[in-house]
Structure formats: structure tokens, C-alpha cells
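S.K.: quick one: sequence plus predicted model below, questions after.
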Amino acid sequence: MQHYRAYFLDQDGHISNAVDMECTDDEQAKECAKKFVSDRNAELWQEDRLIAIYAAGKGPFPPPGDQQF
């Protein structure tokens, strides 16, 4: 199992809340995150790796390029 975190973003793009998840891989993490982010903007991360971006009611979208922060 790997640790993932979904960050929920407010209207200004600031983090308003987060949910920790333990998943087997990126695909399972994306599916788990969908349950939490259906009506909010969010980002799914595994440590310093951006996995997906969620727009309210849409997504997941892949991150632009292969970014690591």
C-alpha cells in the first residue's frame, strides 16, 4: 500500500482541507479520490508527485507534464 493525499481547493486555489488514503497504485487512488471530490476542485498527490487534478464535477485530469515538486 502507498500513501496518497487529496487536497481540496477553495475558490482562490488555496488548500481548504485534505484526505489521506492508502491505495495499491495510482489508478486505485484516482478512483478513491473521486468519492471525495465530486463537487470540489482538488489535487491528488503521492508525496511530491502530482497524480491528478480534479475540477468540480469533472476529472480526474492528468497533471500538465510529469511534474515533481
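M.R.: Sure thing, it's come through.
S.K.: okay, CA-based contacts and neighbour counts for the rest of this
M.R.: Fine.
S.K.: tell me the buried residues in the helix or strand hosting Ala29?
M.R.: Secondary structure from DSSP states H and E places Ala29 in helix 26-37. Using 16 or more other Cα atoms under 10 Å as the test for burial, helix 26-37 gives Asp26, Ala29, Lys30, Cys32, Ala33, Lys34, Val37.
S.K.: and the comparison structure, right after this:
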Amino acid sequence: MPDYRAYIVGTDGHFKSSEAIIADDDEKAVKIAQKLVDGHDVEVWQLDRKITVLPHKE
């Protein structure tokens, strides 16, 4: 099973925290990470490969 992480991005553009994501593929990892978008952007990574950036809605 691929190892994913969701990084919470602060208003200064730096990572504030991260969450491990257990998912079978990129699509499932992104769906899980979308639940973490709450007033801040979230970047989804698999090891050193950036999957996507999920922007917050103002």
C-alpha cells in the first residue's frame, strides 16, 4: 500500500503539520486529504512525489 502524507500549509507558506494517509492510490489519497482542507491549503505527497495542492476556499 503506497505511503501518502497530507501537509497542512500555513498562511506563511510553510508546512504547519502533517497527517499520514493510508490509501491504495492517488485518487483515494486526495479524497481523504480533502477532508483536511479547513481554512488552509493542503499538499498531498507520496514520498518525494507531489500529487496535488488542495486550496482552501475563502
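M.R.: Structure's in. What do you need? Quick caveat: nothing in here was measured; it's all calculated off a predicted structure.
S.K.: if we can go back for a sec, mean shift between the helix holding Ala29 of structure 1 and structure 2?
M.R.: Once the two are superposed, helix 26-37 of structure 1 sits an average of 0.6 Å from its aligned residues in structure 2 (mean Cα distance after the TM-score superposition for structure 1).
S.K.: residues in structure 2 aligned with that helix?
M.R.: Using TM-score structural alignment, helix 26-37 of structure 1 lines up with residues 26-37 of structure 2.
S.K.: how far does that stretch sit from its chain's centre?
M.R.: 7 Å (Cα atoms, centre = their mean, to the nearest Å).
S.K.: repeat for stretch 13-27 of structure 1
M.R.: So, by Cα atoms, centre = their mean, the centroid of stretch 13-27 of structure 1 is 5 Å from its chain's centroid.
S.K.: what's the answer for stretch 8-20 of structure 1, then?
M.R.: 10 Å.
S.K.: and stretch 48-58 of structure 1, by the same measure?
M.R.: With Cα atoms, centre = their mean, you get 4 Å for stretch 48-58 of structure 1.
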